[in-house]
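Peer 1: build me a structure from this.
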Amino acid sequence: MKKTLLFLFISTIAFSQTREPKAGELIDFVPITASLDTYAVYLPVNYTPEKQWPVIMVFDASGRGKLAVSRFREAANKYGYIIAGSNGIKNGTYQENLNIARSFYSQVLDNYSVDQDAIYLAGFSGGARLATTIAVISKHVKGVIACGAAFANNDAYIPKKNSFLFAGIVGDEDFNYREMTNSEDYLDKLKFDVDLLVFSGGHVWPPENYITKAVRVMSLKSMTRNIIPRDESAISKYFSEDMQFNKELINKGAMLVAYNDIQDIMKNYRFYVEKDTMKDRRKEIKRSKLFRSQRNDQYYINDVESAFYMDYMTYLPSDINSGELESLAYWEDEINTLNKEYVNSANLQKQKMGKRVLSFLNVLPTELEEKYNENNGLDNLLYINIFKTLANPKDYSAYITVMRYTVTKGEYGMALYYLEKMLDNGFKDTERLNNEDGIALLRIQPEYNELLDSFGLKTMY
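Peer 2: Predicted coordinates:
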């Protein structure tokens, strides 16, 4: 059996090595020498090995190399970049991921005609933190495109000096939105050349046109810093594309975002373009009533949002640690208030802030969960999972976990209560319930089967 597996592995590598990527083709799995890891790669349509090309190496927190690379395909073709995305990076320890990244990095440089003075990194979520970490500890990375997160939670991996370019991209409903704006302020104080792009959405890979803009900004700044050769016709093209991108923001009514964008355009093109055109655009935006309204809303939200995070990060860990279920009534009221006053508000800025804060309340308990185990922290884990059902009534995994813990504690009435709540919120996968070992004693209760039957679902008994 071992010989068969070894043969299959060697055969897979041999086959993959015969599939050399072609210009304009995205390859999903390219093997890394002496490793089980692979990467995805895309060569721009005009790629030729006779020329050296800048490269962007991309990290997705779930090892989705193909997805990550596909987001950069338009930029690769427009601005001439090799794009490679690791399939091995996952949300794990930094030491593990740094070792994986080191092999991936070396393989890409060996396999393609790369300009080793023009190496860039990019990533999403934990992959963005990894990209910034590598840029901090490496002398060879010229820039980072960080999507949905900025820095690692380790002082040694946080930038301390202006040694690389930085472009951040974040959704305006992302729970890391405030982190990204704070990171921009931090880097500004260090005199970093930093841009932050904000799109409409949550904690997901940004739309392709935002990634293309980030690569465009990186290309322009690299020319300014003589990292890549200066090309006046390319700069003129970049400027036209950036002004069109800005116009599209205005057309969508995103006036505050458009204002911040034109400010960045004025900064980035100060050596190349007379300011009058950009000043006229800025005046056009500032005269808009919608801009003034959005700006005033933002002032209010900046004050309020930070207070929410500070309170939640102080009180939720304490309540989880106590494991007293009575305090969940407070959190239920708090979540209901968030939904009523913010998520369901007629004011768009308040809506988006509400969604960010609610998303944060979905993520924070999962991070705190790692501290506990079922042997000596069952009450704490029960608290966390009940909280999850309050923050997201469609989190069926949390309901099932609550049922499993309450059955373990012999509290069948509570288990049935959360089963009913889950069914009320649209759960219909009885097969999943049938296969859940931890609730076997609940399934034989008459009330369990009566409850499923009342919702028109098939029962086992």
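Peer 1: CA atoms for contacts and neighbours, from now on please.
Peer 2: Will do.
Peer 1: and the next element down the chain from the helix or strand encompassing Thr133?
Peer 2: Using DSSP states H and E, Thr133 sits in helix 126-137. Sequence-wise, the next helix or strand downstream of helix 126-137 (DSSP H and E) is strand 141-147.
Peer 1: Proceed likewise with the subsequent sequence, for comparison:
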Amino acid sequence: MKKKYAILFLSAVFLQSALAQQLVLKKGTILEALPVNDSVATDTYSLYLPTNFTTDKKWPLLLIFDLNGKEKQALSMFVQAAEAEGYILAAPQILDSVSLSNSMIKTSKVVQRVANILPIHRSRIYTAGASSGARFANLVPVFIKDVKGVISIGASIANTDLLSVKRPFHFVGMTNKNNYNFTEMLAIKKVLDRFRFPNQVLIYEEQTDWPSLDYLKKALQLFTLSSMGKRVIAKDSVYVENAFQEDIAKVNQLKNTQKLLQAEQYMSEMMATYGVHKNLDSLRAVQRDLRRDKVFRGMKRAENAAFFKETLLKEDYQYYIEEDVVTHNFNNLGWWNYQKSEIDKFISGSNRYEKEMGNRLLGYVNALAEDNIDIVNSESLIDEDALALLYMLKTILEPQNFEFYLKIISLSAKNEDFGTALFYLEEALKNGFKDMDTLYKLENTALLRITPKFNKLVSKYLKDARYDIIEE
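Peer 2: Sure, this is the predicted structure:
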């Protein structure tokens, strides 16, 4: 018996739920706060149907995750790509504070909900996310067998021990060379090749958390090409050829702008993508000639030298941050300050590969510090000395991020260490902090705020203080 789908009427799709409640799903519009269960209003998701949606065929589904409560914004990043490639989008409301098991249960319910009310192709369900959302998206196919692939933006697979050759999924990683996860993304590709998981890594130019539309569209295109290669859907020779010519144009653009390493890497990904669809001997010849090019080989040596230096520095950073946190080694903040100045030299230098390395190192040590802050804060008995050290380290790494100055001031005032609190107050003011309202509402600083030294500093940098300064 054929499954009955809802009737398409003009621009809206009217669908009946299991309890005969009517949903109105408009095409071409992001629909928010749709209930996962008819009886539980708190579990919701966002949904997007392409403007050419019909019930006459089965559609691929892309689940998009953001763990910071911005799932609609994350979904909106894929809208144009979904329009171009013909994908339905859904974004479950998943928060980082919720346990992994509960989040997976909710994700599974969203998959079932969407598949029950829309004509979803069960063999074409994928996930996507950026940063923490990507790390969660990477885990979904491990626990939910219906999910066949992942678009992971700026994050590698966190735990390779969970991978199984019996449950392969298609991994599409996206990053830029300045992202601290770049080298991890290259490393995970080797692991996935060993596991025989289909995979591609797309390297984009922008130093942003999200790639451009072309790369998001390409990621969806890779899933479609894979489905055609596996005969999950009928092969469209015109679609394959158009995609291939787009990629050839991309390779030529990279070669013409002397981005030879990226051009060679992109050709390798093309081999994995199109090998099942067409003869690639001519492409292999182009790649072989590029690898023999003296300029290419010089670039490769320079990049490998930067990778080697980066590996050694990362090992130092990881060792010393763990040692400093355990021993409360405030004296080593001078060493960290020196390391930050060295990283800044890499970033401002003329060596392209060391510049990229410097950006990756800065991102890496920032992530190390933030991870350790989360670990300390998660303990039942918080080690406030360790926390203070990590906050101080963050002010070295991000001198314009005033959040951590304020945290030190609050924590120091709580422990009546007014000298430290006043030092970091002045450092914040020197670096441009101007939010007097926040300053005078800062937790644990009631006693500090009425001292002459506090108000004298505020008056010096902000021209006015809330309390009169009375010198005895």
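Peer 1: wait, what's in contact with the residue most central in space within structure 2?
Peer 2: Nearest to the geometric centre of structure 2 sits Ser131, at 1.8 Å (C-alpha atoms, centre = their mean). Taking C-alpha atoms under 8 Å, 6 or more residues apart in numbering, we find Ser131 of structure 2 in contact with 152-155, 209.
Peer 1: hmm, try it at 6 Å
Peer 2: 154-155 (C-alpha atoms under 6 Å, 6 or more residues apart in numbering).
Peer 1: about what we covered before: which part of structure 2 matches the helix holding Thr133 of structure 1?
Peer 2: Under TM-score structural alignment, the match for helix 126-137 of structure 1 in structure 2 covers residues 132-143.
Peer 1: what's the counterpart of Arg194 of structure 2 in structure 1?
Peer 2: That one, Arg194 of structure 2, aligns with Lys189 by TM-score structural alignment.
Peer 1: how much space between its match and Asn182 of structure 1?
Peer 2: 11 Å (C-alpha to C-alpha, to the nearest Å).
Peer 1: with neighbour numbers in mind, choose between these two.
Peer 2: Shown here are Lys189 of structure 1 and Asn182; by other C-alpha atoms under 10 Å, Asn182 has more neighbours (13 against 9).
Peer 1: which residue packs closest to Pro193 of structure 1, ignoring adjacent ones?
Peer 2: Actually, residue 193 of structure 1 is Asp rather than Pro. Leu165 (5.7 Å; C-alpha to C-alpha, 6 or more residues apart in numbering).
Peer 1: can you tell me what the one you found aligns to in structure 2?
Peer 2: Using TM-score structural alignment, Leu165 of structure 1 lines up with His170 in structure 2.
Peer 1: and Asp242 of structure 1, what helix or strand is that in?
Peer 2: Here Asp242 of structure 1 is assigned to helix 232-251, by DSSP H and E.
Peer 1: buried residues in that helix, which are they?
Peer 2: Neighbour counts over helix 232-251 of structure 1 (16 or more other C-alpha atoms under 10 Å) mark 235, 238-239, 242-243, 245-247, 249-250 as buried.
Peer 1: tabulate the residues you listed (CSV), appending distance to Asp117 of structure 1.
Peer 2: Shown next, in CSV, are the buried residues of helix 232-251 of structure 1 (distance: C-alpha to C-alpha, whole Å):
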residue, distance to Asp117 of structure 1
Ile235, 20
Tyr238, 22
Phe239, 24
Asp242, 26
Met243, 29
Phe245, 29
Asn246, 31
Lys247, 34
Leu249, 34
Ile250, 37
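Peer 1: ok, the residues you listed vs Met422 of structure 1, which is closest?
Peer 2: Ranked by distance to Met422 of structure 1 (C-alpha to C-alpha), the buried residues of helix 232-251 of structure 1 are led by Leu249 at 40.6 Å.
Peer 1: how about the nearest residue to the alignment partner in structure 2 of the closest one, chain neighbours excluded?
Peer 2: Here Leu249 of structure 1 is matched to Leu254 in structure 2, going by TM-score structural alignment. Excluding the flanking residues, the one nearest Leu254 of structure 2 by C-alpha to C-alpha, 6+ apart is Ala263, at 5.4 Å.
Peer 1: translate that neighbour into the numbering of structure 1.
Peer 2: So, by TM-score structural alignment, Ala263 of structure 2 is matched to Ala258.
Peer 1: can you list the buried residues in the strand or helix carrying its match?
Peer 2: Using DSSP H and E, Ala258 of structure 1 sits in helix 255-268. When burial is assessed from 16+ other C-alpha under 10 Å, helix 255-268 of structure 1 yields the following buried residues: 255-262, 264-266, 268.
Peer 1: longest single helix anywhere in structure 1?
Peer 2: Using DSSP state H, we find that the single longest helix of structure 1 is helix 289-322.
Peer 1: Gly86 of structure 2 and Ser123 of structure 2, how far apart?
Peer 2: From Gly86 of structure 2 to Ser123 of structure 2 the distance is 15 Å (C-alpha to C-alpha).
Peer 1: so for these two, which sits in the more crowded spot?
Peer 2: Between Gly86 of structure 2 and Ser123, counted using other C-alpha under 10 Å, Gly86 has the larger neighbour count: 21 against 17.
Peer 1: what lines up with the more buried one in structure 1?
Peer 2: Counting by TM-score structural alignment, Gly86 of structure 2 lines up with Gly80 in structure 1.
Peer 1: can you tell me how far that match sits from Asp28 of structure 1?
Peer 2: 20 Å.
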